[in-house]
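K.L.:
have a look at this prediction, sequence included:
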Amino acid sequence: MEIKCISGFASITKDPAASASLYEDALGLPLEKMDDYRFMDKFPGANHFGVWPLSMAANSCFGQEEWPDHIPEPTATIEFELADAAAVDAAVQEMKERGQEFVHETRTEPWGQTVARFMSPEGVLIGLSYAPWLHE
């Protein structure tokens, strides 16, 4: 697997308004808003930064609003960008052969990102990703 860059980082929060207030009001970041998700693309030093409500992370990973009790709740997510969607599939297979369990395997999200996610030992939700807009 060849990781190209960190494609995104987001805090995961149960209180999106309080977290957004920290980043927007206290730190002055110009976050855009899409529903309860706040973000900025092309963030200097990173491709994407966001404040992701836990309910949205649960919906993306499990198709439900609640994070499952049997998996520790993440407080952050980091996504590592790969060359293309096929590279995501290959990376998942490579990691599964090494014993890695995934929260979900490769899928294409409604916004066009191909991603597979797993939990790190520290409780960070890790994504192996291909976001086409980062390759344009």
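P.N.:
Arrived safely.
K.L.:
can we go C-alpha only for contacts and neighbour counts from here?
P.N.:
Fine.
K.L.:
strands of the protein, start to end?
P.N.:
Using DSSP state E, the strands of the chain run over residues 5-13, 32-34, 37-41, 48-53, 76-81, 104-108, 114-119, 125-130.
K.L.:
would CSV of the ones you listed with distance to residue 26 and mean neighbour count be doable?
P.N.:
Shown next, in CSV, are the strands of the chain (distance: least, Cα to Cα, whole Å; neighbours: other Cα atoms under 10 Å):
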stretch, distance to residue 26, mean neighbour count
strand 5-13, 16, 20
strand 32-34, 16, 11
strand 37-41, 15, 19
strand 48-53, 14, 22
strand 76-81, 19, 22
strand 104-108, 34, 17
strand 114-119, 30, 22
strand 125-130, 26, 26
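K.L.:
what about versus this one:
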Amino acid sequence: MQEFERIKVLFVAGFGPIVRDRVAGGKLYGETLNISFKKEQGGYLHTEALKGVRTFALWPLDQAAQSCFGKDSWPDNTPVPQAWLEFDVEDVEGATAELESRGYRLLIKNKKEPWGQTVTRFLSPEGILVGITITPSMRDS
């Protein structure tokens, strides 16, 4: 486990591509690679059954834009991410403060999602949409 001043990563909460073409993404991952997904409203496909990450999901770009910017389109002045990666941390507020103090441009800070997750999001230098999260449903009780 890598530990920084105020950031203590506990596990990879999720990973997956940001999909522009939902049909093509579903065919590759669902049909070709034979991954069984649960389908949520809006075409969000996810599974918690693959070993190695808690969640692997095909996150539609319009839903990522909604989460980060409150609208269905990604802003032209912000690079479009190719993938998403979430790290569940011990203290999301402390991790957020640490990221800000190191100069990262945060797209959202400590946002409470409807499913109970608290998340801060930013783009990595590689163009990955990174989330620093607390996801209660993934924590051991």
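P.N.:
Done, it's in. Bear in mind that the values here come from a model prediction, so they are computed numbers and not experimental data.
K.L.:
tell me how the two chains score on TM-score.
P.N.:
Once superposed, chain against chain, the TM-score is 0.94 (TM-score structural alignment, normalised by the length of the first structure); 133 aligned residues with a Cα RMSD of 0.9 Å.
K.L.:
nearest to residue 93 of the first structure, out of the strands of the first structure?
P.N.:
In terms of Cα to Cα, the element of the strands of the first structure nearest to residue 93 of the first structure is strand 104-108, at 9.4 Å.
K.L.:
contact partners of that closest one?
P.N.:
Under the criterion Cα atoms under 8 Å, 6 or more residues apart in numbering, residues 61, 62, 88, 89, 92, 114, 115, 116, 117, 118 lie in contact with strand 104-108 of the first structure.
K.L.:
what's the closest non-adjacent residue to the residue mapped onto residue 71 of the second structure from the first structure?
P.N.:
Aligned by TM-score structural alignment, residue 71 of the second structure pairs with residue 64 of the first structure. Of all residues not flanking residue 64 of the first structure in the chain, residue 58 sits nearest, at 5.9 Å (Cα to Cα, 6 or more residues apart in numbering).
K.L.:
can I get the contacts of strand 104-108 of the first structure in TSV with distance to residue 46 of the first structure?
P.N.:
Shown next, in TSV, are these (distance: Cα to Cα, whole Å):
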residue	distance to residue 46 of the first structure
61	23
62	27
88	20
89	24
92	23
114	19
115	18
116	20
117	19
118	21
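K.L.:
still on that earlier bit, what is the burial count for the match of residue 71 of the second structure?
P.N.:
By other Cα atoms under 10 Å, the residues close to residue 64 of the first structure number 13.
K.L.:
likewise for residue 8 of the second structure?
P.N.:
For residue 8 of the second structure, using other Cα under 10 Å, the count is 18.
K.L.:
contacts only, for the counterpart of it in the first structure.
P.N.:
For residue 8 of the second structure, the aligned position in the first structure is residue 2, judged by TM-score structural alignment. By Cα under 8 Å, 6+ apart, the contact set of residue 2 of the first structure is 82, 83.
K.L.:
how far away is residue 2 of the first structure from residue 81 of the first structure?
P.N.:
Distance, residue 2 of the first structure to residue 81 of the first structure, by Cα to Cα, to the nearest Å: 9 Å.
K.L.:
just give me the closest of the contacts of strand 104-108 of the first structure to residue 129 of the first structure.
P.N.:
Nearest to residue 129 of the first structure among those is residue 115, at 4.4 Å by Cα to Cα.
K.L.:
ok, and the closest non-adjacent residue to the residue most central in space within the first structure?
P.N.:
Geometric centre of the first structure, nearest residue: residue 77, 4.8 Å, by Cα atoms, centre = their mean. Excluding the flanking residues, the one nearest residue 77 of the first structure by Cα to Cα, 6+ apart is residue 125, at 4.5 Å.
K.L.:
the one you found maps to what in the second structure?
P.N.:
In the second structure, residue 125 of the first structure lines up with residue 129, judged by TM-score structural alignment.
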